[in-house]
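Q: Below are the sequence and a predicted model; questions follow.
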Amino acid sequence: MTITGSTVDHPATTLAPIPPQQAEPAPAAGRPQFQHQGIAFGCDYNPEQWDPAVWREDVALMREAGVDLVAVNIFGWAQLQGPDGEFDFSALDEVIELLHGAGIRVNLGTATSSPPPWLTARHPEILPVMEDGTSRYPGGRQAWCPSSPVFRRYALALVEAVAERYARHPAVELWHVSNELGCHNALCHCDESTRAFRRWLRERHATIEELNRAWGTSFWSQRYTDWDEILTPRLTVSSRNPGQVLDFHRFSSDELLAYYRAEAEVIRRHSTLPITTNFMVTAHIRDLDYWSWAAEMDVVANDHYLDHRLGEPRTELAFAADLTRGLAGGAPWLLMEHSTGSVNWQPVNLAKEPGELLRNSLTHVAKGADGVCFFQWRASLQGSEKFHSALVPHAGTDTDLWREALELGRIVGSLGEVAGSRVQADVALLFSWESWWASDAEARPTHAIEYLDQVHALYGALHDLGVTVDVVRPGADLTGYRLAVVPGLYLVGDDDAAALDDAVASGTHALVTFYSGVVDEHDRVRPGGYPGAWRDLLGIRVEEFAPVLPGTPITLESGSAASLWAERLAVTDAAALDRFADGPAAGRPAVTRRDGADGAGDAWYVGTLLERDDLLDLVGRAVERAGVVPEPGASADVEVTRRTDGERTWRFIVNHGSTAVEVDGRGTELVTGSAVDGRLEVPAGAVRVIREDGAA
């Protein structure tokens, strides 16, 4: 059977023909721009789950709620195409026409995320293989190998058909490639992936000799003599080669990015509209290096859900939003999915408290999102996500949740003037997926600390101090930042390390924490003592790591409390600000600072995992010396963030606390529409947005 991208005739229908595309504004130099009027308020819609009579009710309710952007055809493959290869677009045509008639724009999915059962039954070779060598069966989602040419052939034929049919439809505003690429199938170990991995390695390393050097294969008699000897890093009887595992992560991220590019290339043959896919910038998804993906997106989009397995899920939400803005290069971005209430995939799926939906949503907007969208519109009655919250819950519209959704839609509508503005920050925090992969390897000094532990701890301290943070990649231009924070950046290349050196020499202050700068891009330890890349910058030399068992307290001479990590450190060109009072490094420096001279910034080093209050105090001192001014009124419970378009400034105050707070200000408060003349009370659990008088 031949699969083609052509459409097929359908039975007679009362629907009007699809109208031609309206003239699109000329895109700015470079990629097409996402141009939505105001802040988008939207959702995923899965009409295939519902009788067509419900579709009309849904569209009417969407208008009532202020929904103006709807993602459709995300999981539509089985509805669009059968095993005979022909396409039936009649139902999707009707849904898009209903949305268009209501003035709702469409974020059109390519429907390729999960293949239909007929495809995996016919071609079981597309199924992914896990690191234990077993295949995963269909029955869930994303049951496909990113390297499979068979899957790609069928998927791109579907993309061709969808793009050809809807490219000129005036309702379509944005193209949505696949869905959450790599959420379940990022790491495949099948034979096809093995061949693709070898091709990728040849491109990266050129010769087998260079690969051996990069992976350090002289250890454990692992030296390769031919490319065909190399396998993906499946489970072994011992720990695996760290260089091989690291390169496999890089390959797997690149392989899925190549798949994204293939879909985008098909769409661009038919359409000039912007294209994106939904990232998963969150604490439990780590397999894609989004720094390498971001430049391929016409608009950066992210899915985020509160993770109650974390100690501070609300702070992690703020971090994820700041990181997503970093991926967008500071430009506005789109929150493609979040939840009105509970999810369905955590051990305990907590419902949101009254008002939490508004606070979560506007935190994303405060941090640069120009769209607030949800999974999903109407809660499913069947399937794996039937207990996942939605804008329309199982209980219907006579519910507090629906009334909260209506209120949120009204407020988002009132914030339209904020669209296009940007967040400004004086502090940069360096973050790296590559360092995450390498740092959390099988063989490391302690499994009691993971990369994100340090990232979240340092970000959390800045957050609680009321400091706005840009999250940037290693090697980023740090010009203009007063302070650069480097939490546990274990892996860093020479050029990226030098970027921090140059920034400090130019006046930026730096705060670096333990297990940073230890290895180069090949996961090769830098000799001479830790933190190899930044010994001179920090004026220290760590002779030996000395982690301690969980539950074992560490005390510093200042009285500060710490845990899990110590190290035997000596200062070479820095002052010891605090020392270990006990533990395996007793008497050794624990916190140091190399003071700047001749216009250079200070360089701080923290050689242990401080308890929260003590870390807050230390970071506060570094912030103050760097000249960073926290937002007035901000605290652990009150988030204050500013967006500006260069002429106007909007100040977002999100009060997560149980008591009202007062903030100074003059201007117009957009949530209530009231004037602010000197003081504004923000009730407990409320959000206020002040358009401030005067220039930005």
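A: All right, it came through fine.
Q: Could you use CA atoms for every contact and neighbour count after this?
A: Noted.
Q: measure residue 528 to residue 255 for me?
A: Residue 528 sits at a distance of 36 Å from residue 255 (criterion: C-alpha to C-alpha, to the nearest Å).
Q: out of those two, which sits in the busier spot?
A: Between residue 528 and residue 255, counted using other C-alpha atoms under 10 Å, the more crowded position is residue 255 (22 against 11).
Q: Now do the buried residues in stretch 637-651.
A: In terms of neighbour count (16 or more other C-alpha atoms under 10 Å), stretch 637-651 has its buried residues at 637-645, 648-651.
Q: In this structure residue 466 contacts residue 623, no?
A: No: when contacts are counted by C-alpha atoms under 8 Å, residue 466 is not listed as touching residue 623 (10.7 Å).
Q: neighbours of the closest residue to residue 519 other than its chain neighbours, just the number please.
A: Take residue 519 and drop its neighbours on the chain: the residue closest to it by C-alpha to C-alpha, 6 or more residues apart in numbering is residue 525, 4.3 Å away. With neighbours defined by other C-alpha under 10 Å, the count for residue 525 comes to 18.
Q: Please determine how far residue 525 is located from residue 464.
A: Residue 525 is 34 Å from residue 464, where distance means C-alpha to C-alpha.
Q: now swap in residue 479 and tell me
A: Between residue 479 and residue 464 the distance, using C-alpha to C-alpha, works out to 25 Å.
Q: picking that back up, what's the distance between the residue nearest to residue 519 and residue 491?
A: Here the criterion is C-alpha to C-alpha. By it, residue 525 lies 9 Å from residue 491.
Q: Overlap in contacts, these two.
A: Between them, residue 525 and residue 491 have 518-519 as joint contacts when contacts are counted by C-alpha atoms under 8 Å, 6 or more residues apart in numbering.
Q: so where do the strands sit in the stretch 1-150 of the chain?
A: Per DSSP state E, counting those that start in this stretch, the stretch 1-150 of the chain carries strands over the ranges 40-44, 69-72, 105-109.
Q: Select, out of these, the one closest to residue 115.
A: Between residue 115 and the strands of the stretch 1-150 of the chain, the shortest separation by C-alpha to C-alpha is 13.8 Å, and it involves strand 105-109.
Q: Can you list the buried residues in the longest helix along the chain?
A: Secondary structure of the chain per DSSP state H: the longest helix is helix 242-268. Using 16+ other C-alpha under 10 Å as the burial criterion, the residues of helix 242-268 that qualify are 242-257, 259-267.
Q: Check which helices and strands it sits against.
A: Packed against helix 242-268, as judged by 3 or more C-alpha pairs under 8 Å, 6 or more residues apart in numbering; DSSP states H and E, are the following elements: helix 149-166, helix 191-205, helix 208-215, helix 433-439.
Q: okay, now the one to match up with it:
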Amino acid sequence: MHLDAFAFGGDYNPEQWPESVWDSDMELMRRAGITMATVGVFGWAQVQTGPDTFDFGWCDRALDKLAEHGVGVCLATMTASPPPWLARLHPETLPVTAEGTRLWPGGRQHYCPSSPVYREHAVALVERIARRYARHPALRLWHIGNEYGCHVSTCYCDVSAEAFRGWLARRYGDVDGLNEAWSTAFWSQRYTSFDEVLPPRTVPAIPNPAQNLDFQRFSSDAMLECFLLEKDVLRAHTPDVPVTTNLLGLAKSVDFFEWARHQDVISHDSYPDPHRADTHVEVAFNYDLMRSLGGGRPWLLMEQAPSAVNWRDRNAPKAPGQMRLWSYQAVARGSDAVLYFQFRQSRGGAERFHSAIVPHAGPRTRVFREVADLGAELAKLPEVLGSRVRADAALLMDWSSWWALEAESHPATDLSQVDANLAHYRPLWEARITTDIVHPAADLSRYRFVVVPNLYLVDADVAANLIEYVRTGGHLVMSFFSGIVDGNDRVHLGGYPAPFRELLGVHVEEFWPLPPHGAVGLALSDGHHGTGTLWSEWINLEGAEALATFAGGELSGRPAITRRSYGAGVAYYLGTKPDATTMGTLLRKAAAEAGAVPVLPGAPAGVEVTERRTEDGTRFLFLLNHNVFAVPVPVPPGATDAISGRDLGEQVTLDRRGVLIARLP
């Protein structure tokens, strides 16, 4: 994306309103400082009323009006929600659950991703859209689908079964390769032909874990194939217009690292819960992931709510100043867009109580004023566009490992990848150590410090990558139940964690998961005491030193947390989930030892600090106060307010939920 101003605006759905409202919309967009509108996400039924009946008139007029008023368009391919007539004529396009229940129209995303009929109709529609609008003056960006995997991430119908068999044949070559990978000698599951293989439908006992894992991979790939079919059409007609799709939150169903390779720009939908006091930490993690998916390039906050959403049990509005604060959090972590769902609040439909830039009460509202004020501020920050965030630390994450970690028949079945990620990320956020979220096979050499939370599934090349990183001087912290299985969920033999025994200098004989809500004491070598939860292990030292031992229970006195020098680097191992204080102390010390430094030392608790840097070396320091009280914050010498231009001196006071963007010399 080559932007002259922040992409500011969001989903605009003129088809929901009479055209007599549109002129008012244009005036309100001008007042709010809107520069971009996402159009047509759910427009399929409005432009195609039958197999051979099309009417793009409303879309033509809407795009012309937006262009006339200087608003760029992120134009959707309209394929996220098929029209009811397609389901009536082709019920085989509808998805089926593992229990055999067919899902019907009336919501959205009611399609089987593997359905050739759905794909044929979707591609034909995109072909018409691309031909029609390829040279439209408003077109800035293509938006394919919408929030893939949000509602239907897997389909178990016969069409999907056939596609799954083809995917397996390409992956394993022959059925013998499949049998070896899936360990089908167990429970008499051996296949003699791919024709016998089914998706992991509901079964009377524990399903085959490797089958489940491959079906998750297949399902992500099936949705990606839909995306790529549409992208090919768009690329043929508009080779210079960027293509994206909006990745939703931290969606388990879609392998973001695989999808990111096919995006021209990374886009993200973010809906933090105002009722959760620490929701901004998880949001920061997601934003760091989006930036990392694009290799550090700026990304786009494609959707957020101006205030409340409509789909939680309790839908809290964003408090005064909170929307501004959370919007700048995205900008601070690399976004060049602040976009909303949606422009005008719907009168009917499932999302009628989802907030919008223009609420039901109209523009004389707090929400509209806050959005317009933010639009005016962003217009004063063109220098920030295109600047980048540099990270000293990395947290490793892999979707295949996530899928496998949370499967059945493990020593504990309540392990959560998201919880593990945040337990390791939060101390780095609190210490203002900027962290990328990267795949374990990525080049880690540029990072001083690497954190590995519960990387259960590890192939040989990934293990070698981590070992080489430490051997050549890297500092790494790895948590329990890592390096246990290979890419087909088969246990690495030779004692846990076999690929990392030498690196870590430990041998885990047995896993000792703690009882529900159970805890075990930790005695640290520096004399402090802590608590471990969720998990413990029988650890033997093989070259590592114990930094903490279990205090109490069957493992009392045995190692719980270890450290080993390996080559030119250092590797730590956590055999339990330490309490937040112990985890924070450990990670801060390990990061400091590695040379991973805070962006702004001395900032008070609750103040988020990040930095974006332009190609010419200009730095923008973002100070975000997540507290509900004012706090004093030190600033570097020579800093000026990037919006007002005033000198900041040596210290500023940030109001509750306050934001400061300091331009550094």
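A: Arrived safely. Given the structure is predicted, the values throughout are model-derived calculations rather than measurements.
Q: Superposing both, give me the TM-score.
A: Comparison of the two superposed chains (TM-score structural alignment, normalised by the length of structure 2) gives a TM-score of 0.97, and 657 aligned residues with a C-alpha RMSD of 1.4 Å.
Q: Show me where the stretch 351-500 of structure 1 has its helices.
A: 356-366, 400-414, 433-439, 451-464, 494-505 (DSSP state H, counting those that start in this stretch).
Q: ugh, wrong one, the stretch 501-650 of structure 2
A: In the stretch 501-650 of structure 2, the segments counted as helices under DSSP H, counting those that start in this stretch are 501-504, 580-594.
Q: quick one, which of the ones you listed is packed in tightest?
A: Between the helices of the stretch 501-650 of structure 2, helix 501-504 has the highest mean count of neighbours, a mean of 22, where neighbours are mean count of other C-alpha atoms under 10 Å.
Q: That one against structure 1, how far on average?
A: Aligned to structure 1 and superposed, helix 501-504 of structure 2 gives a mean residue distance of 0.9 Å (mean C-alpha distance after the TM-score superposition for structure 1).
Q: What range does that helix cover in structure 1?
A: Mapped onto structure 1 using TM-score structural alignment, helix 501-504 of structure 2 spans residues 535-538.
Q: and the helices of the stretch 351-500 of structure 1 as a markdown table, adding distance to residue 376 of structure 1 and mean neighbour count?
A: Below are the helices of the stretch 351-500 of structure 1 laid out as a markdown table (distance: least, C-alpha to C-alpha, whole Å; neighbours: other C-alpha atoms under 10 Å):
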| stretch | distance to residue 376 of structure 1 | mean neighbour count |
| --- | --- | --- |
| helix 356-366 | 14 | 22 |
| helix 400-414 | 12 | 19 |
| helix 433-439 | 29 | 23 |
| helix 451-464 | 29 | 21 |
| helix 494-505 | 40 | 18 |
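Q: For those helices, please prepare TSV with the additional fields distance to residue 596 of structure 1.
A: TSV is the format used below for those (distance: least, C-alpha to C-alpha, whole Å):
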stretch	distance to residue 596 of structure 1
helix 356-366	34
helix 400-414	45
helix 433-439	28
helix 451-464	22
helix 494-505	8
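Q: Compare those and give me the one nearest residue 127 of structure 1.
A: Distances from residue 127 of structure 1 to each of these were compared using C-alpha to C-alpha; the minimum, 24.6 Å, belongs to helix 433-439.
Q: Which strands or helices does that closest one pack on?
A: Counting by 3+ C-alpha pairs under 8 Å, 6+ apart, the elements that helix 433-439 of structure 1 packs against turn out to be helix 242-268, helix 451-464.
Q: residues in structure 2 aligned with the first one?
A: Mapped onto structure 2 using TM-score structural alignment, helix 242-268 of structure 1 spans residues 209-235.
Q: I'd like to know how many residues surround residue 684 of structure 1.
A: Other residues within reach of residue 684 of structure 1 by the criterion other C-alpha under 10 Å amount to 17.
Q: Please tell me how far the aligned residue in structure 1 for residue 363 of structure 2 sits from residue 373 of structure 1.
A: Under the alignment defined by TM-score structural alignment, residue 363 of structure 2 is paired with residue 397 of structure 1. The spacing between residue 397 of structure 1 and residue 373 of structure 1, counted by C-alpha to C-alpha, is 19 Å.
Q: The two: which is more packed in?
A: Summary of the neighbour comparison: residue 397 of structure 1 and residue 373, criterion other C-alpha under 10 Å, with residue 373 having more neighbours (27 against 15).
Q: Would you mind measuring from the residue lying closest to the more buried one once chain neighbours are set aside to residue 218 of structure 1?
A: For residue 373 of structure 1, the nearest residue in space outside its immediate sequence neighbours is residue 42; the separation is 4.2 Å by C-alpha to C-alpha, 6+ apart. The gap separating residue 42 of structure 1 from residue 218 of structure 1 is 55 Å, by C-alpha to C-alpha.
Q: between these two, who's got more neighbours?
A: Neighbours were tallied for residue 42 of structure 1 and for residue 218 using other C-alpha under 10 Å; the higher tally belongs to residue 42 (30 against 11).
Q: Tell me the residue in structure 2 aligned with the more buried one.
A: Residue 42 of structure 1 is assigned residue 9 in structure 2 as its aligned equivalent, the criterion being TM-score structural alignment.
Q: and what of residue 676 of structure 1?
A: Residue 676 of structure 1 maps onto residue 648 in structure 2, by TM-score structural alignment.
Q: Hmm, residue 44 of structure 1 is touching residue 376, no?
A: Yes: with contacts defined as C-alpha under 8 Å, residue 44 of structure 1 counts as touching residue 376 at a distance of 4.7 Å.
Q: hang on, the earlier thing: what sits up against the match of helix 501-504 of structure 2?
A: 501, 529, 541, 573-574, 593-594, 603-605.
Q: what do you get if the cut-off is 10 Å, keeping everything else the same?
A: Residues external to stretch 535-538 of structure 1 that are found in contact with it (C-alpha atoms under 10 Å, 6 or more residues apart in numbering): 497-498, 500-502, 504-505, 510-512, 517, 528-529, 531, 541-542, 571-575, 592-595, 602-605.
Q: can you give me the helices for the stretch 201-350 of structure 1?
A: Ranges of helices within the stretch 201-350 of structure 1 are 208-215, 242-268, 290-293, 313-327, based on DSSP H, counting those that start in this stretch.
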